[in-house]
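Visitor: Next one to model:
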Amino acid sequence: MGRQADANAVVPLPVRDGVAPSYLWLDDSPLEGALAFLTSHFADVGEAVWRDRMARGEVVDASGDMLGADSVLRRGMRIWYYRELEAETPIPFEEQILFRDDHLLVVDKPHFLPMTPGGRFLHETLLVRLKNKTGLAQLTPIHRLDRETAGVVVFSHQEATRGAYQSLFQKRSVRKVYEALAAPLPQLTFPLVHRSRMVEGNPFFRMQEVDGEPNSESVIDVIEPQGDAMLYRLQPHTGRKHQLRVHMAALGAPIMNDAFYPEALPCKGDDFANPLKLLARSIGFDDPLTGLARRFESRRTL
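Guide: Reported below is the predicted structural model:
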């Protein structure tokens, strides 16, 4: 599959409807025309679709020169094009902008909305929606939330200062607080620290805990009962994939409506009425440019 250009790349095609063009490196030239190669490489995109894209001038090389059906491909070449989806399921929830200055855009993400284009999502992603809403072509997420998770997420839209903010997350200088609904754990004493070694599991999209030196740590506390469930405060000190979901399941209280943990449920369509009960409640850090304390809080509830 092709890769989408990042915000720093010099590309020969403009952002279109909030979507940056994708590209494909030709490490080993197939020694055939562009149309034959593209239809064989992208088996789910038909020849007529590629001919139409070429006719519109939307398949080009790194210099911006249009490629036609018989254009000769060569080793080391990069092909640029727009990724398109014939049908995309609308996500019926809206993001909210919490803060914007000359460097950052802070957003309250809804459940079910992916961060960036991939798989069956393109326009129905937070990044594309925000580019269309704000006109910020250089918008880039500094960190990620799972598609199933709602809450606060921070974007950069200024290339010159992006690295300073990214370093905060790399150095774990960011204070993240999550909330989750799960079953009560009356046998445990809170707050508690859960540490474990997490590795990729089976199937590939899940993580699992194994024996060995811990590489993940979360502080877990109770906030208040909510019906038969308990509202928990979760503070991850590391940033492993699905870390909070794995840790809560390991304690015997998987987060409500989690389709991955403790067991992966059969694949089905999104149940918009029953989102994962996990919310990125707040993010705080000392601004690397001004030294001022920053804290952003979600307006959503579980």
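Visitor: When you work out contacts or count neighbours from here on, use the C-alpha atoms and nothing else.
Guide: Noted.
Visitor: just checking, next helix/strand downstream of the longest helix belonging to the chain?
Guide: Of all the segments assigned as helix in the chain under DSSP state H, the longest by residue count is helix 159-170. Scanning forward in sequence from helix 159-170 by DSSP states H and E, the next helix or strand is strand 175-182.
Visitor: other SSEs contacting that following strand?
Guide: Here strand 175-182 touches strand 229-236, strand 278-286, going by 3 or more CA pairs under 8 Å, 6 or more residues apart in numbering; DSSP states H and E.
Visitor: what's the following helix or strand after the shortest one?
Guide: Read it as strand 229-236. Using DSSP H and E, the helix or strand that follows strand 229-236 towards the C-terminus is helix 243-251.
Visitor: Which residues belonging to that next one are considered buried?
Guide: 243-250 (16 or more other CA atoms under 10 Å).
Visitor: got a list of what residue 15 touches?
Guide: 21, 137 (CA atoms under 8 Å, 6 or more residues apart in numbering).
Visitor: What separation is there between it and residue 145?
Guide: 24 Å (CA to CA, to the nearest Å).
Visitor: How about residues contacting the helix or strand harbouring residue 199?
Guide: Element membership of residue 199 [criterion: DSSP H and E] is strand 192-200. Identification of contacts with strand 192-200 by CA under 8 Å, 6+ apart yields 206-221, 240, 243, 247.
Visitor: can you tell me which of those are in strands?
Guide: Using DSSP state E, the subset of those located in strands is 207-210, 216-221.
Visitor: Whichever of those residues end up buried, select them in ChimeraX.
Guide: Filtering these down to the buried ones (16+ other CA under 10 Å) takes a single ChimeraX command:
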select :207,208,209,216,217,218,219,220,221
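Visitor: Please identify which pair of the ones in strands among the contacts of strand 192-200 lies farthest apart.
Guide: 210 and 221 (23.6 Å; CA to CA).
Visitor: Need the three-state assignment for the most centrally placed residue in the chain.
Guide: Taking CA atoms, centre = their mean, the centroid of the chain lies closest to residue 115, which sits 3.6 Å from it. Of the three states, residue 115 takes coil according to DSSP: H, G, I helix; E, B strand; the rest coil.
Visitor: Now it: closest residue in space, sequence neighbours ignored.
Guide: residue 126 (4.9 Å; CA to CA, 6 or more residues apart in numbering).
Visitor: burial measure for the one you found, as a count.
Guide: 22 (other CA atoms under 10 Å).
Visitor: so it touches residue 109, yeah?
Guide: Yes - taking contacts as CA atoms under 8 Å, residue 126 lies within contact range of residue 109: 7.4 Å.
Visitor: Another for comparison:
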Amino acid sequence: MVAPIPLEEKATAWSMIASKFMTNKLVRSMNRKKSTPNLPLPPRDGLGATRARVPQGSSVLAGDFIAHLVSTQRHRHPDDDADAVLRRFAAGEVVLRDGTPLTPESVVAPETDVFFYRRPAPEKHVPYEISIVYEDSDILVAHKPPFLATMPRAAHITETAVVRLRRATGNEELTPAHRLDRMTSGLLLMTKRREIRGAYQELFAHRQVHKLYEAIAAYRRLDLPARWEHHIAKEHGEIAATLVRDAEPNSFTNVLAVDEVDPSPFSVHAPSGRLARYILQPITGKTHQLRIQMLAAGVPILGDPVYPEVRPFGDEDYSVPMCLSSVSLAFVDPLSGQPRSFHTTGFSGLPIPEVCGGGGSLR
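Guide: I've put the predicted structure just below:
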């Protein structure tokens, strides 16, 4: 169980957070601005350049090195052949860290960083739009749809929130301050300038952001407010995380509300029985935390392709999204010191209930 947090205590805590972290963050942010060199190759068409380090051992020819990296790229464009590699060199798009362009015959010493642009494979278009909820000179808050990854990774490169938004806005410095799972929808905070991104990213790293999620699952009555505590482990290369029994908890979530909802809007999921929306406040941020905790509670999230059963890669139906959405973000702005909050509706279409206070605390 979680004890209520009075509103006065919440306001005081926010002031303390601001005074404690804002100055340090601003100093670090300014130091980054002074010390971060210009990128040898700037982002282009929403994608950053790749940095590849020559392995230890013998020197290599730049042409052979880039040709090897391109030919062994797992998700490579079919037209990215030997001629395409040579065109990169001709265009001055293979460079050293200081921007010095290389030729195919350039000898590159071991442990030298080389920068170039990769060409990703064609991707299946995700038929959902990403919308902008709020924007000012520093940040942009978007509503990310399901099936769209946050950042380029593995087979999902161009069909990602960051690439779509960079292309839509023309801002190649747009960068997420945090990450949502590919299947999770909802609020995503982006920074608009390189020199301030660290300050906002540290808010999430230090758990100074109050987050609320809405999940749709089978109805189960809970004594509220409830607190879920588990030890979650995830092995590299494995899709699903696991719960480790009899281990010290490392994942904490408050369950703030359970409200029964009309099942008819969720007919594509073929639910059986009553449905509810669960308002969840994650305290920690382990991979798939809310998804595996909902499964552990006996109410797996509608449309989850991993829990309880991992579906084969590529076996997905865009008309059947996973019903988990980030519906509220609240924090003290690291630049101004002012409280800020952003809200949206989830799959239920219902507003955030009064018990949640809009920022994740209990009344």
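Visitor: sorry, back to before: so what corresponds to the residue nearest to residue 115 of structure 1 in structure 2?
Guide: Residue 126 of structure 1 maps onto residue 161 in structure 2, with residues paired by TM-score structural alignment.
Visitor: which secondary structure element contains the counterpart of residue 318 of structure 2 in structure 1?
Guide: Aligned against structure 1 by TM-score structural alignment, residue 318 of structure 2 finds its counterpart in residue 272. Remark: residue 272 of structure 1 resides in no helix or strand, with elements defined by DSSP H and E.
Visitor: Chain neighbours aside, what residue packs nearest to residue 117 of structure 2?
Guide: residue 49 (4.7 Å).
Visitor: what packs against the lengthiest helix in structure 2?
Guide: If you go by DSSP H, structure 2 has its longest helix at helix 7-35. Here helix 7-35 of structure 2 touches helix 194-205, strand 324-332, going by 3+ CA pairs under 8 Å, 6+ apart.
Visitor: For my notes, please list those in JSON lines and give mean neighbour count for each entry.
Guide: Compiled in JSON lines, the helices and strands packed on helix 7-35 of structure 2 are given as follows (neighbours: other CA atoms under 10 Å):
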{"stretch": "helix 194-205", "mean neighbour count": "19"}
{"stretch": "strand 324-332", "mean neighbour count": "24"}
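Visitor: Would you map the strands across the stretch 1-150 of structure 1?
Guide: Taking DSSP state E, counting those that start in this stretch as the criterion, the stretch 1-150 of structure 1 carries its strands at 3-4, 22-25, 59-60, 78-81, 96-100, 104-109, 140-141, 150-156.
Visitor: distance from the longest one to structure 2 after superposition?
Guide: Once superposed with structure 2, the aligned residues differ from strand 150-156 of structure 1 by a mean of 0.7 Å; criterion: mean CA distance after the TM-score superposition for structure 1.
Visitor: Need the distance between the two termini of stretch 277-294 of structure 2.
Guide: Distance between the boundary residues of stretch 277-294 of structure 2 (CA to CA) amounts to 12 Å.
Visitor: cool, stretch 60-76 of structure 1 as well?
Guide: Stretch 60-76 of structure 1: ends 14 Å apart by CA to CA.
Visitor: In structure 2, point out the residues matching it.
Guide: Under TM-score structural alignment, the match for stretch 60-76 of structure 1 in structure 2 covers residues 95-111.
Visitor: List the buried residues for that stretch?
Guide: 95-97, 99, 101-104, 108-109.
Visitor: out of the residues you listed, which one sits closest to residue 188 of structure 2?
Guide: Using CA to CA, those come closest to residue 188 of structure 2 at residue 97, 31.5 Å.
Visitor: How about that closest one: what's its closest non-neighbour residue?
Guide: Residue 97 of structure 2's closest residue in space is residue 40 (CA to CA, 6+ apart), at 5.7 Å.
Visitor: Quick one: map the residue nearest to residue 117 of structure 2 onto structure 1.
Guide: Applying TM-score structural alignment, one finds that residue 49 of structure 2 aligns to residue 21 in structure 1.
Visitor: Surely that match touches residue 83?
Guide: Yes - with contact defined as CA under 8 Å, residue 21 of structure 1 and residue 83 form a contacting pair (6.9 Å).
Visitor: who has more neighbours, those two?
Guide: More crowded of residue 21 of structure 1 and residue 83, by other CA under 10 Å: residue 21, with 22 against 16.
Visitor: Now render the helices and strands packed on helix 7-35 of structure 2 as CSV, adding distance to residue 262 of structure 2.
Guide: Shown next, in CSV, are the helices and strands packed on helix 7-35 of structure 2 (distance: least, CA to CA, whole Å):
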stretch, distance to residue 262 of structure 2
helix 194-205, 34
strand 324-332, 16
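Visitor: Would you mind telling me which of those is nearest residue 24 of structure 2?
Guide: So among the helices and strands packed on helix 7-35 of structure 2, helix 194-205 is nearest, using CA to CA, at 9.2 Å.
Visitor: That closest one vs structure 1, average offset?
Guide: Helix 194-205 of structure 2 sits 2.9 Å off on average (mean CA distance after the TM-score superposition for structure 1).
Visitor: For that helix, name the packing helices and strands.
Guide: Helix 194-205 of structure 2 is packed against helix 7-35, with contacts defined by 3+ CA pairs under 8 Å, 6+ apart.
Visitor: what's the angle between the helix it packs on and strand 324-332?
Guide: Orientation check (axes from the mean of the first three to the mean of the last three CA atoms, to 10 degrees): helix 7-35 of structure 2 against strand 324-332 gives 90 degrees.
Visitor: Report the buried residues of helix 7-35 of structure 2.
Guide: 14, 17-18, 21-22, 25-26, 28-30, 32.
Visitor: List just the nearest of those to residue 225 of structure 2.
Guide: residue 14 (22.3 Å).
Visitor: Now do the same contact list for the closest one.
Guide: Taking CA under 8 Å, 6+ apart as the definition, contacts of residue 14 of structure 2 comprise 331-332, 339.
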